[in-house]
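Participant: turn this into a model:
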Amino acid sequence: MKTTEKISEAVVRRLPVYLRYLAELLGNGVQTVSSQDLGRRLDLNPAQIRKDLAYFGDFGKKGIGYDVEYLIEKIRHILKLDRDIAVVLVGAGNLGKALSNYNAYLNDNMRIVALFDSQPGIIGTAINNLTVQPMEEMVGTVQTQHVRVGIITVPGSEAQKVADDLVNAGVEAILSFAPAIIKVKDGVRVHYADFTTELQSLAFYLE
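Facilitator: Modelled structure (predicted):
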């Protein structure tokens, strides 16, 4: 990987897109793919794909393209998906429940290992073979299970407190579905998934 040039967030966000399509190709028995083929399928410039991958190494062969299985292995390594990554989810309401059920489709190395909620009616219920735990157990669970990623699906008014607890327990990255801006210390990464803002931005493009 190049260490003298900063890798942009846009590049990192495209890698899982490449990985998903490569996995489809491998499942269909395709052994090699060119950047042109990838570009047509993903509606991206082939030169951009080659540039993205070149940040991390020389994975293709001129006139042949990329070995699909080899490139999957390399992208998984770049994204650190070749090691176990434990995830916890805080907020087991309707959205949290849906995400927990989606857990079955995540890569085996990156899985939701624990669920938490503050509602007495939700605590103790089972979702996709996981029992919802009370919030009081979150810090201890994060530490004992060496959790590195947290998902927040609580109301916006509770998001900062939950984020603080996760970070203090040792979580290094947070995916927040809460409608609120979260402030965390340097070294902790926060990504937001906001359905409302995504829909509102789509409205701009309507005729």
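
Participant: C-alpha from now on. contacts and neighbour counts both.
Facilitator: OK.

Participant: residues of the host helix or strand of residue 14 that come out buried?
Facilitator: Taking DSSP states H and E as the definition, residue 14 sits inside helix 9-27. By neighbour count with 16 or more other C-alpha atoms under 10 Å, helix 9-27 contains the buried residues 15, 18, 19, 21, 22, 23, 25.

Participant: and this one, so I can compare the two:
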Amino acid sequence: MKNIKIPKPTIKRLAMYYRCLENKKAKGMQKTSSKELAESLEIKASQIRKDLSYFGEFGKRGVGYDIDKLMDSIKTILGLNKKWNVAIVGVGNLGSAIANYTGLEKNGFIIKAAFDKNKSKVGTQISAGILVYDMDDLKKICKEKNIEIAILTVPASVAQQVTDMLVETGIKGILNFTPTTIKTPENISVEDVDFTISLKSLTYDIVSNNKDIYELAE
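Facilitator: Okay, the predicted model is just below:
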């Protein structure tokens, strides 16, 4: 891999390419091309070739990509060639929904524990084999279960406080579902997920493509 900073949108597209390749493999395909991938994902083939070029040479002109080999390469790039131990912090509706999403384990993200301050939830299971622990035991349990990634679904008002606790456990990354920015040391990666921002981006696209909506708003 070249020693350069990879744009974040490129990394996100790699995950899309991997999913697309999975679908093609499930259909019995063994080879594909940047053109076929581009048509499936409705993006430019040149963008796919550019994204992959950050990491080396894949495929041959006129021959295309070997699907299995490309999937293996992308798995290695994205760190998906290993299992990741995950904890959910905040067992509300969103935390519970995530715990019951089977796609996580399928992709190598194994939920080992959940945490909440609500005593009535402590000791219960939010999904098969996923026990809810008291927040007071967060540091101890995370170390015992070698938690590497935390999915944060707590209220925004306590997000930074809980983040500081997670930093002390030695985790490597946080998937932040709280509607606030959290601060971590440079060695801990944070990925923010905010549905409302995505929805606002979606509504912008809707109104920008529909002049009638703008006229009604005037």
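
Participant: need the TM-score from the superposition.
Facilitator: Taking TM-score structural alignment, normalised by the length of the first structure as the basis, the two superposed chains have a TM-score of 0.94; 205 aligned residues with a C-alpha RMSD of 1.2 Å.

Participant: centre of the chain to the following helix or strand past the helix holding residue 14 of the first structure, how far?
Facilitator: Once the chain leaves helix 9-27 of the first structure, the next helix or strand it forms, by DSSP H and E, is strand 32-33. Taking C-alpha atoms, centre = their mean, to the nearest Å, one finds the center of strand 32-33 of the first structure at 25 Å from the center of the full chain.

Participant: check the mean deviation of strand 32-33 of the first structure from the second structure.
Facilitator: Taken against the second structure, strand 32-33 of the first structure registers an average deviation of 0.5 Å after superposition, with mean C-alpha distance after the TM-score superposition for the first structure.

Participant: which strands and helices lie in contact with that strand?
Facilitator: Contacts defined by 3 or more C-alpha pairs under 8 Å, 6 or more residues apart in numbering; DSSP states H and E place strand 32-33 of the first structure against strand 65-67.

Participant: list the contacts for residue 50 of the second structure?
Facilitator: Going by C-alpha atoms under 8 Å, 6 or more residues apart in numbering, residue 50 of the second structure touches no other residue.

Participant: what residue in the first structure is paired with it?
Facilitator: Counting by TM-score structural alignment, residue 50 of the second structure lines up with residue 51 in the first structure.

Participant: for residue 174 of the second structure, same thing?
Facilitator: So, by TM-score structural alignment, residue 174 of the second structure is matched to residue 174.

Participant: helix, strand, or coil at that match?
Facilitator: strand (DSSP: H, G, I helix; E, B strand; the rest coil).

Participant: for the longest strand along the second structure, the distance to its chain's centre please.
Facilitator: Identified as the longest strand of the second structure according to DSSP state E is strand 109-116. How far strand 109-116 of the second structure lies from its chain's middle: 15 Å, per C-alpha atoms, centre = their mean.

Participant: again, but for stretch 175-183 of the second structure
Facilitator: Taking C-alpha atoms, centre = their mean, one finds stretch 175-183 of the second structure lying 14 Å from the centre of the chain it belongs to.

Participant: show me where the second structure has its helices.
Facilitator: Remark: helices assigned in the second structure by DSSP state H are 8-26, 34-41, 45-53, 67-78, 93-99, 103-106, 138-144, 159-169, 195-208, 211-217.

Participant: select, out of the ones you listed, the one closest to residue 124 of the second structure.
Facilitator: For the helices of the second structure, proximity to residue 124 of the second structure was assessed by C-alpha to C-alpha; helix 93-99 is nearest, at 11.7 Å.

Participant: quick one: the closest one to the first structure mean distance?
Facilitator: Looks like 0.4 Å for helix 93-99 of the second structure (mean C-alpha distance after the TM-score superposition for the first structure).

Participant: and stretch 190-198 of the first structure, what's buried?
Facilitator: For stretch 190-198 of the first structure, burial by neighbour count (16+ other C-alpha under 10 Å) applies to 190, 192.

Participant: start to end distance for it?
Facilitator: 17 Å (C-alpha to C-alpha, to the nearest Å).

Participant: residue range for it in the second structure?
Facilitator: Under TM-score structural alignment, the match for stretch 190-198 of the first structure is residues 190-198.

Participant: grab the most central residue of the first structure for me.
Facilitator: Taking C-alpha atoms, centre = their mean, the centroid of the first structure lies closest to residue 175, which sits 7.7 Å from it.

Participant: so the helix holding residue 14 of the first structure versus helix 68-78, what angle?
Facilitator: Computed by axes from the mean of the first three to the mean of the last three C-alpha atoms, to 10 degrees, the angle separating helix 9-27 of the first structure from helix 68-78 equals 140 degrees.

Participant: what is the aligned counterpart of residue 11 of the first structure in the second structure?
Facilitator: Per TM-score structural alignment, residue 11 of the first structure is aligned with residue 10.

Participant: nearest residue to its match in space, please, no chain neighbours.
Facilitator: residue 51 (5.7 Å; C-alpha to C-alpha, 6 or more residues apart in numbering).
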